[in-house]
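>>> pasted the sequence and its predicted model underneath.
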Amino acid sequence: MDIPSGKKALSIFTIILLIVNYKFFYLFALPGTLGQITNELVYTFFSLIFFGIALVISKKHNLFLFNNFIILLFVFLLFEAIFTIFTYQEPFSSSFKEIIPFLSLFSYYVFSLLCQIDLDEFLKILIIVSTIAVIIAIVELILYTFFGLSIFKFYSFNYGVQTDQFSQLFNNMRNGRQRLLISNLVDFSAVISIGCLFDKNIKISKAILISNIVLTIFYEFYVSQTRSMIMYILIIGVLVFVFSRKGFSKIGGITVLIFGAAFAILEVYNKFLSLMLGDYSYYHRLEELSFYIDRFKTNPILGIGLLGNKPIFVEDYYLVHGPEINSPMSYTDVGVVGMLGKYGLFGLIFSIYLPLKTWKLNSKYSNVLLMSIFFFFCFSLINLSLFDSERLPVLAVSIAIIDGIVKKESRIKIERKKDAN
């Protein structure tokens, strides 16, 4: 690939893919359910097109550390589809429809190519585009809350509920007020900004990075009202700050572990206290954990399989969501336990592969940005599974950045050897 022209094309592809993921900045209403946060069909469409173009114009040997991972994932999904077809009475096509969102992972190759050419350029694009999306969401909710004005077209917020009206209305209200949910790349951009802030090899304006972190935390607190993400972002910030310090010793590590254990104990105590006080959110999470562990025990190898979110038959719906229609169980709430229930032991293997692979790479390169991604992967095991349809673009971006980090570290190592000689 000719680097100047190739870089420009890949930068354009990246910007378009991110804007598509942010539903074209909510400037207009997408038809049907395409504007919904879990609907990545348009993103998948563009991912496949840009992947094809990148495959044609790319002439150099590139580093794709997660190529085998993606191939094995699709092989596994094929087996799951076959298992689902012969196990349930759902339509033949329904299980294959569940594979379609995973095609968005082909955007990984597009992102990775740019990351390998110019990692800083990719990170800057990601952070700036994400910050714009956050600002739009904040402005929209403030105008709607205080002035009753609605400008941007967020799904089921200001241009009508499309499907499952009760469910959509319920999901868009919290603490007695409206909430807006945009792409999960928003959350991830803050984690990346934290890593970049403490990584001396990343040349991005600190003002841009700090603005993204502050605005994202405000978004999580006021707009999306997602308590867990606020906690994760703050913890990752503290961990990256501590572990990135020069002279960090075993004493420092023990100190962090002690404070981490104390925090975990406090969090467990708070959750049980919330249960006693009637906080349904925590109670429902415990129900979901128990429910999907039972599904895993039923079939520990392949789990429930590729049953859709809305199976035709009632008994299949109960397998996916339980018998409570007004408060259904959801895989996405309980991270790796949801993966166990849906995909069995293979779901566990694919989930823990990401933090293990990142830990191994970071042990070799000791990179601050890589460390922040590692912490994010660990937290994704709790209740933010990266294999949910709406988080697959986050998975594609994160592993592409890892490729870029490794390529950049290799270049730095070569340059240091040249300087030494």
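Received the coordinates, thanks.

>>> going forward, measure contacts between C-alpha atoms and count neighbours the same way
Noted.

>>> which residue ranges of the stretch 51-200 of the chain form helices?
67-87, 92-97, 107-117, 119-147, 165-171, 185-197 (DSSP state H, counting those that start in this stretch).

>>> also the stretch 301-421 of the chain?
314-321, 335-343, 345-365, 368-383, 392-420.

>>> deepest of the ones you listed, which one?
Among the helices of the stretch 301-421 of the chain, helix 335-343 has the highest mean neighbour count (mean count of other CA atoms under 10 Å), at a mean of 28.

>>> list of residues touching it?
80, 289, 292-296, 300-306, 330-332, 346-348, 351, 380-385 (CA atoms under 8 Å, 6 or more residues apart in numbering).

>>> burial count for Glu267?
12 (other CA atoms under 10 Å).

>>> for it, give me its contacts.
So Glu267 contacts nothing (CA under 8 Å, 6+ apart).

>>> for it, what is the enclosing helix or strand?
Using DSSP states H and E, Glu267 falls within helix 250-276.

>>> got the buried residues for that helix?
256, 271, 275 (16 or more other CA atoms under 10 Å).

>>> before we move on, what about stretch 45-64?
Neighbour-count burial for stretch 45-64 [16+ other CA under 10 Å]: 45-48, 50-51, 54, 63-64.

>>> check the offset of that stretch from the chain's centre.
Taking CA atoms, centre = their mean, to the nearest Å, one finds stretch 45-64 lying 22 Å from the centre of the chain it belongs to.

>>> nearest residue to Ser104 in space, please, no chain neighbours.
Nearest residue to Ser104 in three dimensions, chain neighbours excluded: Thr44, at 4.3 Å (CA to CA, 6 or more residues apart in numbering).

>>> correction: Glu90
Ile312 (6.6 Å).

>>> burial count for that neighbour?
Other residues close to Ile312 by other CA under 10 Å number 14.

>>> ditto for Ser150
17.

>>> for Tyr318, see how far away it is.
Distance, Ser150 to Tyr318, by CA to CA, to the nearest Å: 38 Å.

>>> next, count neighbours for Leu126.
Using other CA under 10 Å: Leu126 sits among 22 other residues.

>>> this is the other structure I want to compare:
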Amino acid sequence: MKFNKYLFLFLLFFLIEFRGFYLVSWPSLLGGAASNKLGIVFYAIILFLVYFIQNKGKLKVGIFGNYILVFYLILILSSLVSMYLFGYSITQVLWDILPFSILLLYFPLCEVFQKDSNYALFVKIGQITISIVSILFIIQVYKYQGLPTVFLKIEDIIPLSYIYNLTVPLRIYSVFEGLVRIFVILVAWKIIAKQFRRSFWDIISLLLMLGAIFYVDQSRYYLVTVLVAILSMYLIYNRKNLTVSSLLGSLIFVTAGFLIIFNRFGSISDSISDNTGSSFARTGAIEYYLDKIFTYPFGLGLHTPDKGTSLYYLIKGPDGYFNYDDIGLFGTLGSLGLPGFIWYIFLTIKLVMTWIKRFSSNALTSGLMISFVMSLTIMSYLDRPRIISLMLTMVIVNKESLKLNRDGDLIDD
């Protein structure tokens, strides 16, 4: 049997991202919180170096390659400013910019995905892997009655509040962010493109992913985002065949789904304030970082100092509970300052204008763009769990653009 290097590389990618289905313990450097992406970081750096050497030092930048390169310059600038203003060491700032090495995967994946069979293989392996992980975590959350009932290697992922308060249903953060955010759209697109024919396993897979977001991640806004993206893809793909009755049926179905979400998990305003306990905390964080930008135009940096220090309260706010990750685009402004904020605005404009001018009738790209735009103010794609979402979004948009250039007319296939 001929060795398929792409099968090996893709399997390795998903096994690293999901830590061997969380069935085995990982070294402390690569383990801990699910937001620790060092495993994928090392994978990305090695794969990029191999790609760079094979291409004799040449980069095919595609649509977004130059944006990524400029972003790395902004990271270097932010690191130098942080070292100068706050006395951080090179090691401290290096660890904080390493997760952004995931964006390097854009370059090799854009080239690998030029071959449709490689892209299809990547999606297939990812779909199977995420489905298995979804099953395992749904079972784990259902069976959870304290640490003795934990069969997955997630002790470091479970927040202390859930360990000592068993009356609250277990919630696990970050595992179903990132890749799942993109794959739930990719799998939904497969079903829509096939018009639900021969889609039994795809539907099961989609339901498992949605179930994991609903039951394990428990982020209402995240779930609403993907449901809106999926509905939009369905309507765009079937725009020529839509009737009043089918449109009303779709709206009734989605409205019923939203009511179930809100009745089960509370109001959407509660979702927006999950991490801090109140919407006031997020509003306070936005006001705090907007005020600080006048004093620190290059941002407060990515590093979080030791708790209790004066620098800690400068970064985290006077009460120590403000988080960059809670306020989306404004978190980018707080951490990377005006250069990072302006870069993200320009990237967003590039993505949206590319979508409007070239892909407005393409259902898959529309779903990805809707998810991206809806996440801007609350769940930035530059947050650690979602950097991989940004990378894959750019890769897929670049691939769809190449298909348009190759075929003349972009078709939904």
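Yes, it's here. This one's a predicted model, so the numbers in the text were calculated from it and none came from an experiment.

>>> need the counterpart of Lys399 of the second structure in the first structure.
By TM-score structural alignment, Lys399 of the second structure lines up with Gly404 in the first structure.

>>> thought its match was touching Asp120?
No. With contacts counted by CA atoms under 8 Å, Gly404 of the first structure stays clear of Asp120, the gap being 9.1 Å.

>>> returning to what we had before: after the helix holding Glu267 of the first structure, which helix or strand is next?
Taking DSSP H and E, what comes next after helix 250-276 of the first structure is helix 280-298.

>>> quick one: that following helix to the second structure mean distance?
With mean CA distance after the TM-score superposition for the first structure, helix 280-298 of the first structure departs from the second structure by a mean of 2.7 Å once superposed.

>>> any residues touching that helix, and which ones?
Taking CA under 8 Å, 6+ apart as the rule, helix 280-298 of the first structure contacts 271, 274-275, 303-304, 319, 322, 329-331, 333-334, 337-338, 340-342, 344.

>>> let's see it at 7 Å
Contacts with helix 280-298 of the first structure, where a contact means CA atoms under 7 Å, 6 or more residues apart in numbering, come from 271, 275, 303-304, 329, 334, 337-338, 340-341, 344.

>>> got it, and stretch 228-235 of the second structure?
Here stretch 228-235 of the second structure has contacts from 185, 188, 192, 363-364, 366-367, 370-371, using CA under 7 Å, 6+ apart.

>>> cutoff 10 Å now
Outside stretch 228-235 of the second structure, the residues within contact range by CA atoms under 10 Å, 6 or more residues apart in numbering are 184-189, 191-193, 195, 223-224, 226-227, 236-239, 241-242, 246-247, 250-251, 254, 361-372, 374.

>>> pull up the aligned stretch in the first structure for it.
So stretch 228-235 of the second structure sits over residues 235-242 in the first structure, by TM-score structural alignment.

>>> just how off-centre is that stretch within its chain?
With CA atoms, centre = their mean as the basis, the mean position of stretch 235-242 of the first structure lies at 19 Å from the chain mean.

>>> what about that stretch, how far off from the second structure?
Mean deviation for stretch 235-242 of the first structure: 2.0 Å (mean CA distance after the TM-score superposition for the first structure).

>>> burial of the counterpart of Gly284 of the second structure in the first structure, as a residue count?
By TM-score structural alignment, Gly284 of the second structure lines up with Glu287 in the first structure. By other CA under 10 Å, the residues close to Glu287 of the first structure number 11.

>>> counterpart of Thr129 of the second structure over in the first structure?
By TM-score structural alignment, Thr129 of the second structure lines up with Val129.

>>> just give the nearest non-adjacent residue to the counterpart of Leu41 of the first structure in the second structure, would you?
The alignment partner of Leu41 of the first structure in the second structure, by TM-score structural alignment, is Leu38. Nearest residue to Leu38 of the second structure in three dimensions, chain neighbours excluded: Leu30, at 5.7 Å (CA to CA, 6+ apart).

>>> try Leu94 of the second structure
Nearest to Leu94 of the second structure is Ser79, by CA to CA, 6+ apart, at 7.9 Å.

>>> wait, that neighbour touches Leu302, no?
Yes. If you go by CA atoms under 10 Å, Ser79 of the second structure and Leu302 touch, sitting 8.1 Å apart.

>>> ok, the two, which is more surrounded?
Ser79 (26 against 22).

>>> ok, now which ones touch the more buried one?
Here Ser79 of the second structure is in contact with 73, 85, 88-90, 92-94, 96-97, 298, 300-303, 336 (criterion: CA under 10 Å, 6+ apart).

>>> could you do Val268 of the first structure as well?
262, 274.

>>> check Lys417 of the first structure too.
By CA under 10 Å, 6+ apart, the neighbours of Lys417 of the first structure are Arg411.

>>> tally of neighbours for the closest residue to Tyr173 of the second structure other than its chain neighbours?
Distance criterion CA to CA, 6+ apart; nearest residue to Tyr173 of the second structure, sequence neighbours excluded, is Asp217 at 5.6 Å. The number of residues packed around Asp217 of the second structure, counting by other CA under 10 Å, is 22.

>>> so what corresponds to Asp217 of the second structure in the first structure?
In the first structure, Asp217 of the second structure lands on Ser224 (TM-score structural alignment).

>>> swap in Ile74 of the second structure?
Under the alignment (TM-score structural alignment), Ile74 of the second structure maps onto Phe76.

>>> just to check, that match is in contact with Phe346?
Yes. Counting by CA under 10 Å, Phe76 of the first structure touches Phe346, with 8.1 Å between them.

>>> and Val320 of the first structure, what pairs with it in the second structure?
Under TM-score structural alignment, Val320 of the first structure pairs with Ile315 in the second structure.

>>> ok, now which ones touch the nearest residue to that match once chain neighbours are set aside?
Of all residues not flanking Ile315 of the second structure in the chain, Leu300 sits nearest, at 6.4 Å (CA to CA, 6+ apart). Taking CA under 10 Å, 6+ apart as the contact definition, Leu300 of the second structure lies against 78-79, 81-82, 85-86, 289, 292-293, 311, 314-316, 332-337.
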